[in-house]
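**Student:** Sequence unavailable; structure follows:
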C-alpha cells in the first residue's frame, strides 16, 4: 500500500486519502502534536473495530469496547498504547460518538517501544470528509477502507512517500 499526498495505491486500485495537517515529513522529524504523517515503511500491526457498528471483520480484529482509550501523553508509561478508562494521562477515546474510529488499522509507528515525543499512533481510519486533514493519520472514504481491510494480508505494508 503506497500513500502519497495524491492518494493511495493498493492491489491495482487507487484511493483518495486525507493526510495530516502538517503534511508528510521525514520520520526523523516527526514529533508529538505536529499533525504530520511520517514518511517511511510501516507495518500494519492491528485492526480495531466497533462491534456495534461494524460486522464482517477478520478474526484477528480487536473490538473497541466502552472505556477503550489510546494514550497520547509522552510522560505516560503506557504512551502510544491502548489503555482503559479511567486513565489519568492525556488520551484519545477510541469509542467515539462519531464514526471516525469505527474501523481502525494500527501501524507500528513508534510502537511497541515508544520513544517519548516522537508521536503517538498513526492509524488508517475513515476520513471526516474529503480534503479535511487528520492529526497525522491516513484517512479513507469508509467504503474504500472496508475494501482494503478485506484484502489485507500479514505481509501488507504501508509506504508513505515524501513529496
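**Tutor:** Looks like it arrived, so ask away. Just so you know, these numbers come straight off a predicted model, no measurement behind them.
**Student:** use CA for all of it now, contacts and neighbours both
**Tutor:** Noted.
**Student:** Now do the helix or strand hosting residue 143: which elements does it pack against?
**Tutor:** In the assignment (DSSP states H and E), residue 143 maps to helix 142-151. Under the contact definition 3 or more CA pairs under 8 Å, 6 or more residues apart in numbering; DSSP states H and E, helix 142-151 sits against strand 123-126.
**Student:** Mind giving me the packing neighbours of the strand it packs on?
**Tutor:** strand 103-107, strand 138-140, helix 142-151.
**Student:** tell me the most buried of the ones you listed?
**Tutor:** strand 138-140 (a mean of 25; mean count of other CA atoms under 10 Å).
**Student:** Please report how far residue 40 lies from residue 155.
**Tutor:** 16 Å (CA to CA, to the nearest Å).
**Student:** Then residue 35?
**Tutor:** Taking CA to CA, one finds residue 35 at 27 Å from residue 155.
**Student:** Who has more neighbours out of the two?
**Tutor:** Taking other CA atoms under 10 Å, residue 35 and residue 155 do not tie; residue 35 has more neighbours (21 against 7).
**Student:** Now do the same contact list for that one.
**Tutor:** Residues near residue 35 by CA atoms under 8 Å, 6 or more residues apart in numbering: 20, 21, 22, 23, 134, 135, 136.
**Student:** For the first one, the count of nearby residues, please.
**Tutor:** Neighbour count of residue 20, defined by other CA under 10 Å: 22.
**Student:** Let's check: the centremost residue of this protein is which one?
**Tutor:** Central residue of the chain (CA atoms, centre = their mean): residue 123, 0.2 Å from the mean position.
**Student:** Below is an additional structure, to be compared with the one above:
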C-alpha cells in the first residue's frame, strides 16, 4: 500500500509484490520511505508539471543503467550505452510523467535494485518494480511539495 501523510493512495506496484529485501530483476516494489529526487516528462506529449522538484524534459537518448556490474548502475545515462539499460523515451506512455525515487542511490549498492520510479500506469496493470499512479493523481502529488512516499506491506 502507498501512503502519503498516513493516507492510503490507489497505486499499481510491481509484479513481484512488495519486498523489504529488494534485488535487481525481482520485479518487486521496495518497502520503505522513498524520497522524490526529480521529475522527467515528455514535452512532446504532456505539459510541464507544476512542482518545486527539479524538472527535466526527456530526450530520445535518455536512459537508465540497470546493469549491476557497470559503474553507472542505477544512474541516468546517455544512449547509446555499453551497459544493460532501460530507454526512458518510450513508445508507451508510462514515462510521459515520471518521478525518480530515492532507492539504492545513496550509496548505490550493486544488485539492490535500480530504476524505481513513480510513473503512469502500464497497459499490463503491473509494473516491473515501480509505482504507477493516474496522471491527475501523480500531478497533484508532486505539486503538493511532499518529500516522498511511504510504501508499507499492510
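**Tutor:** That came through, no problem. Because the structure is a prediction, the values reported are computed rather than measured.
**Student:** if we can go back for a sec, who wins for most neighbours among the contacts of residue 35 of structure 1?
**Tutor:** residue 136 (28 neighbours).
**Student:** Please say which position in structure 2 that residue maps to.
**Tutor:** Matched by TM-score structural alignment, residue 136 of structure 1 corresponds to residue 129 in structure 2.
**Student:** what separates that match from residue 19 of structure 2, distance-wise?
**Tutor:** Distance from residue 129 of structure 2 to residue 19 of structure 2, by CA to CA: 10 Å.
**Student:** so what's in contact with those two at the same time?
**Tutor:** Counting by CA under 8 Å, 6+ apart, the residues touching both residue 129 of structure 2 and residue 19 are 28, 29, 30.
**Student:** Same list (those residues) but as a markdown table, adding distance to residue 62 of structure 2.
**Tutor:** Compiled in a markdown table, those are given as follows (distance: CA to CA, whole Å):
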| residue | distance to residue 62 of structure 2 |
| --- | --- |
| 28 | 24 |
| 29 | 23 |
| 30 | 24 |
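**Student:** coming back round to it: what's the closest of the helices and strands packed on strand 123-126 of structure 1 to residue 91 of structure 1?
**Tutor:** Of all these, it is strand 103-107 that lies closest to residue 91 of structure 1, at 16.0 Å by CA to CA.
**Student:** so how much does the closest one differ from structure 2 once superposed?
**Tutor:** Its aligned residues in structure 2 lie a mean 0.8 Å from strand 103-107 of structure 1 after superposition (mean CA distance after the TM-score superposition for structure 1).
**Student:** Measure how buried residue 80 of structure 2 is and give me the count.
**Tutor:** By other CA under 10 Å, the burial measure for residue 80 of structure 2, its neighbour count, is 11.
**Student:** what's the counterpart of it in structure 1?
**Tutor:** Per TM-score structural alignment, residue 80 of structure 2 is aligned with residue 86.
**Student:** Help me confirm that that match comes into contact with residue 69.
**Tutor:** No: using CA atoms under 8 Å, residue 86 of structure 1 is not in contact with residue 69; the gap is 9.1 Å.
**Student:** Go through structure 2 and flag its longest strand.
**Tutor:** strand 32-41 (DSSP state E).
**Student:** Just give me the mean distance for that one relative to structure 1.
**Tutor:** Strand 32-41 of structure 2 sits 1.0 Å off on average (mean CA distance after the TM-score superposition for structure 1).
**Student:** and for that strand, what span of structure 1 is it aligned with?
**Tutor:** The aligned range for strand 32-41 of structure 2 is 40-49, by TM-score structural alignment.
**Student:** Now the matching stretch: buried residues?
**Tutor:** Neighbour counts over stretch 40-49 of structure 1 (16 or more other CA atoms under 10 Å) mark 40, 41, 42, 44, 47, 48, 49 as buried.
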